[in-house]
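Peer 1: Prediction below, plus the sequence it came from.
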Amino acid sequence: MIATLAALVMQLAGAGAGAAFAADDPTITWAASPANEAGPDGRTWVELELDPGESTIDHLAVRNLGAEEITFTLAAADGYLTSTGRFNMLPSDQDSTDAGTWIDVAETVTVPPAGTEIVPFTVKVPANATPGDHAAGIAASVYSVNASETGNRLGVESRIGFRVMTRVSGELRPALNVAAISAGYDLSWNPFAPGAIDVTTELENSGNVRLEVPVSTAESGTQSGSEESGAPDPVQLLPGDRRSTIVHVSEVWPLGFAIVPVEFRPMVVEPDGGVELMAPISQDIFVWTMPWPHLLILLAGALIVCALLLGRRRQAREVERLVRDAQERGRREALANGAPVETGVPAETSA
C-alpha cells in the first residue's frame, strides 16, 4: 500500500464552511489496498498485462478504521517515481494523460465505522496504446479544512492508495543510458588516514519497460544511493525516468590519481515480480587523488631542513670571519710592539 498526501491550499470565504471540517473533528483513519471480490488479497499493488484495446476488472478495498461513517472520494491518476524512488500519483488538480485515464472507478464510497467496502474498477487499454510499462495509481481520499493563524481557511486533500502497473503487449525495448558520470575525491582531515571517492551518475531509462539498476564499483562493492538519502537500492526507473545516483568508495589513499571501474547491472522488472537480466554496462572513471596534506607536510619538512642547513652555513661563515678578525688583530698588535711577524715568505739560505 502506498500512502500519499496531496495538499491543495486555498482561501475559503466565510466562516460557515461546514462543521464537518472543523479542527476538533474526530481523526479519520483509513486504508486502501488491492482486493478480490471477497476482500483484501495480500497484494501490495496491482500488476497487469494487457493487449491494446483489452480491458479487465480488479477491486479496491477501502477500510474505515475510525468510529464514524465516512464517505471517501475515489480517483485514479498517472503515477511517477519521486527523486528518492518513492511512488506517487499526480495531484488531483493536474490532468492525467496516460494510464491514469485508463482506470474507471466510482466517484465515492461510503464506509461504516470499522467496516470495509470492496469497490470494483475497470482498466481499459486504448487501442493505440504504446507497448511497455505504464504507471498509474488509485486512491481513496478525504478533504479537510483548517483555519490558519491569519484566519484563512486551508484545504487539504489526504489520499491513501496503491499503484496500478499495466504492461501493454507489443515490442518491448529495455534500454539504459548512462547520461553522465563524474567523481570527486574527499581527503581525510587526518593526513595519515585514507580518503573516499564519490562517483555521481545520471541514469536514464530510454526504453519502454521498468528497470532496476544496481550500481557498484570494483574497489568497494558498495551499491548506490540516491542524491537524496533514503533511496532504495537498486535504483528504480520507469520508462523515461532520469535519476542521479551516488556510489561511495571508501579507503582510498591519495596516491595522485585513481581509476575507478563502475558497473551498472540493469534488470527488467516483470509483472510477476521476477527480473530479467540485461547486459551489464561498465565504465572506468579517472579521479585525481592528490595528497595535498601530505605534500604540505613534506614541504614544511623540507623548509625546516633548508632553514637548518642555511643556519649552519651562516654560523660556519661567522666563525671563519671571527677567526680571520682575531688573526688580523694579532698581526697588527705584533707590528705595533716591534715584534717580527711571519709573513708566510720562506727565508733565504746561503750555500
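Peer 2: Sure, I can see it.
Peer 1: CA atoms for contacts and neighbours, from now on please.
Peer 2: Noted.
Peer 1: The stretch 151-300 of the chain: strands as residue ranges?
Peer 2: Remark: strands assigned in the stretch 151-300 of the chain by DSSP state E, counting those that start in this stretch are 153-168, 176-186, 195-205, 211-213, 215-217, 225-226, 235-237, 242-252, 256-264, 267-269, 275-277, 281-289.
Peer 1: ok, now the stretch 1-150 of the chain?
Peer 2: 2-6, 30-36, 39-40, 46-50, 55-64, 70-81, 87-89, 103-105, 108-111, 116-124, 132-147.
Peer 1: second one coming, line it up with the first:
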Amino acid sequence: MTRVPPHPRSRRGHRRCRAASFRRSAAAVTVDPAPTSASAAQWAVAPASSAGPDGRISLRHTIDPGSGVDDAIAVSNLGTAPATYTVAPGDGILGDSGAFDIAAGDPQESGAWITVDGLDAGTVTVAPGETRVLPVRIDVPGGATPGDHPAGIVVGVTRSSDGVAVTNRVGVRVHLQVAGDIVPALDVADVTATFTPALVPFAPGTLRVETRVENTGNVRLGALAAVSGAGVDAAALTGDPAELLPGDSATVVTETSAWPVFALFGTSTVRPVVLGDDAVTAPAVVEEGFTTPAVSWTGAAVLLLAVGAIAAAVAKRRRRRAGRAEAAADAEVPADAETPADAETPADAEASALGRVDVGAR
C-alpha cells in the first residue's frame, strides 16, 4: 500500500493561499462558501471562449520565450444577488496537503506574466445568474527558462460577519510551459525504513518505508514508490501519484508486511508518472536500497523463556547425576581398608599346609 503524506511547502518560499485549494481534477469548480444569509453569493470560474465556458478544466499553453497567447475565463454568479469578485493571477505551488494551490500576495514568477482584462480595479461585478467572460493575456519574458511555470487565476469574494472579514476563493489552474529543452527527471534523496513487529510471536510485522523524492527536472511529474526484498511482501506501484513541480520534493510512504528476520535488506523503487495531459516522456525508474532491524520481540521473549527452561532442566539433570555418583561412592568398600585380625591370609594358609605335611613325614 502506497500513501502520500502531507506535502511540505514549496521551496519557492511562497505563502500558501489558505482559502483556496485546487486539485488537478477540479481546476474549475463551483464553491458554496457556507453562506451566512440566503442571499450570500455562490459562483464558479472556468476556462472559456468568447461565448462562455468551453469545457476545459485548465488553461494549458506552451509558449516560446518572448512570445504570448490570448485566452479567457468565465465567472458565473450562481447566487440570487449581485456580487463583486476580486480577480487576481498568482504563482502556482503545492500546498501542505500536496494539492495544487495558488500563492497569496503579489506574484513573483509566472503569475506575473498573466493579465486579466475587463476588470475595474481588480474586481468584476456580476448580476445573479449572469456569466462574464474575462480576456486573459499571457506574455512570457524573453529570458524565461524552458520547462513548466505553474500559475493560476483566483476569483474571490470578501464578506464581513460579526466584524470579521472572510474571503472565499475559487480558481482555475494555468498549465504554462516555456518551450525549449524539456528535461523530466526525478531523484531519490533519502530512504528511511522502520519495522513494527506483530504481537503474535514470529508472525509478519509491518514495514514502513519513507522515500524522499525530488523533482530535479524542469517539468512536473508524479511519483509512485514500491518496496521489495528478502522477507518482504512486494508492494505494488498503486495509488495516486505524488505530484512534484520542478524543484519540489515529497515523501512517498509505502507500507507492506515483512517477516521478522532480524534484519531486512530491501529496495525502494520510484516510478515517475506523467500527469494529466502533459506531453512529456517519463524518465526511467530510480532505485535506492535500505536496511532496518526486524525483530519479533514477543518471539524473542518466547525464545528466552525456552532457553531458560532448557538450561534449568540441564542443570537439574546434572545435579541428579552428581548426587547418584556420590551415593554410589559412599556405598563402595575403601581400597586401603585393614584386614581383620582373625582373618587367614594366603601366607598363613600355605604355612599351615607345610606344617601338616611335615607332621605326616615324622
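Peer 2: Received the coordinates, thanks. These numbers come from a predicted model, not from an experiment.
Peer 1: hang on, the earlier thing: need the strands of the stretch 151-300 of the first structure in CSV (columns: mean neighbour count).
Peer 2: Converted to CSV, the strands of the stretch 151-300 of the first structure look like this (neighbours: other Cα atoms under 10 Å):
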stretch, mean neighbour count
strand 153-168, 22
strand 176-186, 16
strand 195-205, 20
strand 211-213, 24
strand 215-217, 23
strand 225-226, 22
strand 235-237, 24
strand 242-252, 20
strand 256-264, 17
strand 267-269, 21
strand 275-277, 13
strand 281-289, 15
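Peer 1: Quick check: which of those strands is nearest to Glu333 of the first structure?
Peer 2: strand 256-264 (66.0 Å; Cα to Cα).
Peer 1: so where in the second structure does that closest one end up aligned?
Peer 2: Under TM-score structural alignment, strand 256-264 of the first structure corresponds to residues 262-270 of the second structure.
Peer 1: Can you tell me how far the aligned partner of Gly68 of the second structure in the first structure is from Asp104 of the first structure?
Peer 2: Using TM-score structural alignment, the partner of Gly68 of the second structure in the first structure is Ser55. Noted for Ser55 of the first structure: a distance of 11 Å to Asp104 of the first structure, by Cα to Cα, to the nearest Å.
Peer 1: Looking at the two now, which is surrounded by more residues?
Peer 2: Shown here are Ser55 of the first structure and Asp104; by other Cα atoms under 10 Å, Asp104 has more neighbours (17 against 14).
Peer 1: which one is the more buried one nearest to, not counting chain neighbours?
Peer 2: Thr122 (5.1 Å; Cα to Cα, 6 or more residues apart in numbering).
Peer 1: which residues touch the one you found?
Peer 2: Ser55, Thr56, Ile57, Asp58, Trp102, Ile103, Asp104, Val105 (Cα atoms under 8 Å, 6 or more residues apart in numbering).
Peer 1: Just the buried ones among those residues, please.
Peer 2: Trp102, Ile103, Asp104, Val105 (16 or more other Cα atoms under 10 Å).
Peer 1: The third one touches Val123, doesn't it?
Peer 2: Yes. Taking contact to mean Cα atoms under 8 Å, the distance of 6.5 Å between Asp104 of the first structure and Val123 places them in contact.
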